[in-house]
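1. model this:
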Amino acid sequence: MTFQAISYAIEEGVAQITLNRPDVMNALNTQMRAELHEAITRAQTEARVIVITGAGRAFCSGQDLGDGVSAAGLDLERVLREEYEPLLKAIYDCPVPVISAVNGAAAGAGANLALAADVVIAADTAVFVQAFTRIGLMPDAGGTYWLPRQVGFARAMGLALFADTITAQQALDWGMIWEAVPQSEFDGHWRARAAHLANGPTVAYRAVKRALRESYSNDPAAQLELEAALQGELGKSHDFREGVMAFLEKRAPRFEGR
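-> Predicted structure coming up:
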């Protein structure tokens, strides 16, 4: 696929996917969703970490309501089932770490696209807003799943009902995101974070993601069993042997992701 609504680049194990419709604040249309899905699927086999960010002053303003049809004629159920669900599942199930580098405003489905990543790093000038009720809708694109787990029921309900805009610092304080970084340091910071993961033990990261995600549905006994099984596999990996040798030899490990 030749990308037009996004840009895609790989450098030193990091796949950078940039939402690239800055004239409409990177609003999500059918083409962008298809390209994002293709890029994420491709990056899983080409990179050791994926970063999703935005071009211009916004991360993503959400659904493009002018995407070839009037809002009154938009079949939202079809769009969610056929376009959003495959994209969000690709992010959620991705075997390598996914970072959302939120450079600016993240609104509606754009906010929830960001929250679907494993780690959210935001510029301190970024804002988040569940804007759905402003146009007579409810949060979608995974928002009703992520928000209660990240910020608690009361705050999730308030965000959904009032559609208030919150700052990156507030999102950090509430546990919605991992880091809020000064704008002047933002680009270099997320790149350093991505490089750290790209040079890390990819098989261990995959196990971390699986264990934490399955913990929502497991009881303690099932989770302990899962931990034992996954740790047993990791104990046989090249990266574990390399990590132990590096520790004993007092040097930096050279992980290979196997």
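
2. please count neighbours and contacts with C-alpha atoms only from this point.
-> Noted.

3. burial count for the nearest residue to Ala109 once chain neighbours are set aside?
-> In this structure, Ala109 finds its nearest non-sequential neighbour in Gly62, 4.4 Å apart by C-alpha to C-alpha, 6 or more residues apart in numbering. Residues near Gly62, counting by other C-alpha atoms under 10 Å, number 26.

4. what sits against Gly62?
-> By C-alpha atoms under 8 Å, 6 or more residues apart in numbering, the contact list for Gly62 reads Asn26, Ala27, Leu28, Ala106, Ala107, Gly108, Ala109, Gly110, Ala111.

5. to check against the first, give me the structure of this:
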Amino acid sequence: MSDGGALHTDLAGGVLTLSLDHPPANTLSLELIAQLNLAFTQAHKDSTVRCVVLTGGGDHFCVGQDIHDFLAEHVPFRHHMLRSYNPLILGIRSLQKPVLAAVNGMAAGAGLGIALACDLRLASSQAQFVVGFSRIGLVPDCASSLLLPALIGLGRALEHTFSNTPIDANQALEWGLVNRVVAHSELYDKAVEWAGELAAGPTRAFGLAKRAFNRAVLGNLAEALDYEAHLQEIASRTPEHKEGVKAFLEKRPPNFDL
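-> As a prediction, this is how the structure comes out:
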């Protein structure tokens, strides 16, 4: 096991396990996003890596951007997306090896987008999923605008985005958001078992199949990411976003009747 600060890595039997460790809810700091980008870049180059498992340490998978960290940087939203999240999503999708998200708890905001970008999703019975962005007056990013309707349909994707109501693992399975649900206590073992089966498979053929599906279904991925960054920049300048962030920091419901 390699300790990379907020990202722990372990390579065994051809399976590279990436575990987020940024308590209490595995929010994404700029440093952690950079570590994830580097990990997927290295996985692409390392022929001993045949499958990647992405999971969260503690009680959550990933609840999205670390707002405190982001506000301290004073970085425009579009610039932030183009240098951090967009390369990460493209890196996951372009990695010609299976990527399995083992969702152990809440996946929200950018955390949901990252889970959606993975090839397969194994959910703990305690997992929950929510788009999350509307709470702070923003729009879905990390390719959620493309990946979410591709998995569950446009109507459900819009309803889920507008309602901002978390769905549980069984609902996610029924909608097609996840592939399998297992008991919470068995998640890690089942993820390793599934990843081991994938690692023993024809990696090159899997990679070519992934390229085919990317082209057939996600051919406009880069364009979608760029457009999300454009819209996020617009949303970030609205009174709704300012109220959403203020309410979040003050731990109260937002008042968007501005």
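
6. of the contacts of Gly62 of the first structure, buried ones?
-> By neighbour count, with 16 or more other C-alpha atoms under 10 Å, these hold Asn26, Ala27, Leu28, Ala106, Ala107, Gly108, Ala109, Gly110, Ala111 as buried.

7. excluding covalently adjacent residues, which one is nearest to the last one?
-> The reference is to Ala111 of the first structure. Using C-alpha to C-alpha, 6+ apart, the nearest residue to Ala111 of the first structure is Phe128, at 6.0 Å.

8. can you confirm the one you found is in a strand?
-> Yes. Per DSSP: H, G, I helix; E, B strand; the rest coil, Phe128 of the first structure lies within a strand segment.

9. distance of it from Cys60 of the first structure?
-> The gap separating Phe128 of the first structure from Cys60 of the first structure is 10 Å, by C-alpha to C-alpha, to the nearest Å.

10. again with Ala47 of the first structure
-> Relative to Cys60 of the first structure, Ala47 of the first structure is positioned 23 Å away (C-alpha to C-alpha).

11. just want to know which of those two has more residues nearby.
-> Shown here are Ala47 of the first structure and Cys60; by other C-alpha under 10 Å, Cys60 has more neighbours (34 against 19).

12. do a quick rundown of the strands in the second structure.
-> Applying DSSP state E to the second structure gives strands spanning 2-4, 7-12, 15-20, 51-56, 99-103, 106-108, 120-124, 128-130, 167-168, 180-182.

13. chain center to the shortest one, what's the gap?
-> Looking back up the chat, that one is strand 167-168 of the second structure. How far strand 167-168 of the second structure lies from its chain's middle: 16 Å, per C-alpha atoms, centre = their mean, to the nearest Å.

14. that strand vs the first structure, average offset?
-> Taken over the aligned residues, the distance from strand 167-168 of the second structure to the first structure averages 0.4 Å (mean C-alpha distance after the TM-score superposition for the first structure).

15. now the fourth one
-> Here the mean offset of strand 51-56 of the second structure against the first structure after fitting is 0.5 Å, by mean C-alpha distance after the TM-score superposition for the first structure.

16. how far off strand 7-12 does that strand point, in degrees?
-> Interaxial angle, strand 51-56 of the second structure versus strand 7-12 (axes from the mean of the first three to the mean of the last three C-alpha atoms, to 10 degrees): 150 degrees.

17. so strand 51-56 of the second structure matches what in the first structure?
-> Aligned by TM-score structural alignment, strand 51-56 of the second structure falls on residues 49-54 of the first structure.

18. what do you get for the fifth one?
-> In the comparison with the first structure, strand 99-103 of the second structure aligns to the range 98-102 (TM-score structural alignment).

19. who touches the matching stretch?
-> 49-54, 59, 91, 114-115, 117-123, 126, 190, 194.

20. ok, average deviation of that stretch from the second structure?
-> Its aligned residues in the second structure lie a mean 0.5 Å from stretch 98-102 of the first structure after superposition (mean C-alpha distance after the TM-score superposition for the first structure).

21. next one: stretch 137-148 of the first structure to chain centre, how far?
-> 14 Å.
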